[in-house]
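>>> Let's see this in three dimensions:
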Amino acid sequence: MIMAPAQSLANAQCGQHVELQRMPHELHIRHRGEDWAGITNQKERKKLQNRLNKRVSRQRKRRSDYPSDCSDAASTPSPRSDALMGSTIDSLITTFSYCTKEDVGQKRAMLQRFAEQALLSFMAGDPCADHRLRLIQLNTINGFTRNARALGFGFDWLICEVLSPFGTNEQTPSSATPSSLIPTRMQLSTRHHPWLDLFPFPKLRDNLLLANAIMPPEDEQRLYDDIMESGGSRSEWAGLVVWGEPWDPQSWEISLPFLQRWGWLISDCPEIITSTNYWRNQRGERPIANPNWIEELSD
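Prediction:
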């Protein structure tokens, strides 16, 4: 945190309220230990600066790659509504790259505003194709949020700085918790972010915890982005899709891009392949065999 020294000192001496401002780089910090301010070791400071610079670069690329507008033949929107819709979609691309307790409510409101705009487009008889990926994202976020409620979380799981109450001995599952969400022994003994508790696949949750312990922060960020934001893709969803009740394993489908990049995480998770194949069959698509799906994807 930084202040203008003279003005800040004067305000403090007068007993006035002093508003602290974030340093620009703090907006992109996702993990403790990533703040280079105050680091005197030149090598370590440079390493942290490079990490944040790469993160900012990826976010800018995603914003430039994704179209921020779409045509509406059914009606002629006002310039103000065009700007609103464009800014909403553009902001969604990096909505969950960094969430603090202070701004998570605003970002959820942004998602709600997008949902309302997409509904208006649909009701006008001219749904925008560019909305499809964002709607999948919205359903995924809402699905995880419902699972968080089913687990009895009294906080917003999107906040980056919170810890799971299961890994800190602060909470035990209630008798009303769906069986698919009951925490494993590893969840109860490992400190972790609560987003890992929200998948209705116990083995996948354990695999994610193990991976989280060995992956560098860049890979962890990439995994989170793929699941929550489709990795910034504008043409194909690269994460998970939820089609029904989020606590039901049969409601989930894993996309092929996710399998190609993160398939090793679903080792010993045949129920995910089963549910994915169910939804692929609904669309008349070829099922994915297990364990030979990797070879099939390259056919």
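>>> CA only for contacts and neighbour counts going forward, please
Will do.
>>> quick one, helices of the stretch 101-250 of the chain?
104-123, 131-150, 185-189, 202-214, 217-229 (DSSP state H, counting those that start in this stretch).
>>> Would you format the ones you listed as JSON lines with distance to Lys47 included?
Converted to JSON lines, the helices of the stretch 101-250 of the chain look like this (distance: least, C-alpha to C-alpha, whole Å):
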{"stretch": "helix 104-123", "distance to Lys47": "28"}
{"stretch": "helix 131-150", "distance to Lys47": "32"}
{"stretch": "helix 185-189", "distance to Lys47": "31"}
{"stretch": "helix 202-214", "distance to Lys47": "19"}
{"stretch": "helix 217-229", "distance to Lys47": "12"}
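>>> Let me know which of the ones you listed is the nearest to Val241.
Val241 sits nearest to helix 131-150 of all the helices of the stretch 101-250 of the chain, at 6.3 Å, using C-alpha to C-alpha.
>>> buried set for that closest one?
131-134, 136-148, 150 (16 or more other C-alpha atoms under 10 Å).
>>> To compare with the earlier structure, here is another sequence to fold:
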Amino acid sequence: MAAVRRDLQERLAPVLMIADQQLHLHLHLTTLAPLAPSLPASLKPTALQLRTPHHGYIDLIPSPSLRDRLIGAGTQTASAFLNEVLCAFVYDVEDRGQVIVWGDDHLSEFSWEFSAEALERWGGWVLTDEWRGRAKFWRRQRNAPLLPG
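The predicted structure is shown next:
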């Protein structure tokens, strides 16, 4: 988990330094845009990311559609999701087991499995059915109990 966090934070360090210093959100946007060519496809900013002020840690999520849903959900919802579900990826805190990254490619959203608790709380409009399907796939791989639904 620490290696994934370190890699993501290194790739987006200029943006995260701004977010950490609580500077103007628009400065975040003008810093993010020039980074786009150097980022892998899963981290390239979306049009919504480039025009909508948002929490810088959203940029660490290697899923353009999830980033857009969090930005569209608003600051309070996005902050709650980051704190409850992705805290181990964005902050140096104990992993709460809300997400597991499988395999060597942490930049593939298919490698990410959200916990049953995260899917229950955030399922539907933030964590869509595709995330539930990925969780079911990974649970089958390790012979874990399948999720309902």
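>>> For the two chains, what TM-score is obtained?
Taking TM-score structural alignment, normalised by the length of the second structure as the basis, the two superposed chains have a TM-score of 0.72; 139 aligned residues with a C-alpha RMSD of 3.2 Å.
>>> coming back round to it: for Glu236 of the first structure, find the nearest of the helices of the stretch 101-250 of the first structure.
helix 131-150 (7.3 Å).
>>> Any idea how far the closest one is from the middle of the chain?
Counting by C-alpha atoms, centre = their mean, to the nearest Å, helix 131-150 of the first structure is centred 10 Å from the centre of its parent chain.
>>> Can you name every helix or strand that that helix contacts?
Packed against helix 131-150 of the first structure, as judged by 3 or more C-alpha pairs under 8 Å, 6 or more residues apart in numbering; DSSP states H and E, are the following elements: helix 104-123, helix 217-229, strand 240-242.
>>> which residues touch the residue nearest the centre of the second structure?
For the second structure, Ile61 is the residue whose C-alpha lies nearest the centre (C-alpha atoms, centre = their mean; 2.7 Å). Contacts for Ile61 of the second structure (C-alpha atoms under 8 Å, 6 or more residues apart in numbering) come out as 43, 67.
>>> Mind telling me what it corresponds to in the first structure?
Matched across to the first structure, Ile61 of the second structure falls on Phe199, judged by TM-score structural alignment.
>>> Now do that match against Asp248 of the first structure, distance only.
10 Å (C-alpha to C-alpha, to the nearest Å).
>>> dump the residue contacts of whatever residue of the first structure lines up with Leu39 of the second structure.
For Leu39 of the second structure, the aligned residue in the first structure is Thr177 (criterion: TM-score structural alignment). Shown in contact with Thr177 of the first structure (C-alpha under 8 Å, 6+ apart): 150-151.
>>> how much space between Thr177 of the first structure and Trp264 of the first structure?
28 Å.
>>> cool, and Ser121 of the first structure?
Where Trp264 of the first structure is concerned, Ser121 of the first structure sits at a distance of 39 Å (C-alpha to C-alpha).
>>> between those two, who's got more neighbours?
Under the criterion of other C-alpha atoms under 10 Å, the comparison of Ser121 of the first structure against Trp264 puts Ser121 first, with 17 against 12.
>>> what does that one align to in the second structure?
So Ser121 of the first structure corresponds to nothing, using TM-score structural alignment.
>>> same for the lengthiest helix in the second structure, what does it pack against?
The single longest helix within the second structure, with elements called by DSSP state H, is helix 129-141. Applying 3+ C-alpha pairs under 8 Å, 6+ apart, one finds that helix 129-141 of the second structure contacts strand 112-114.
>>> and the counterpart of Glu285 of the first structure in the second structure, how many neighbours does it have?
Under the alignment (TM-score structural alignment), Glu285 of the first structure pairs with Ala144 of the second structure. Neighbourhood size, Ala144 of the second structure [other C-alpha under 10 Å]: 10.
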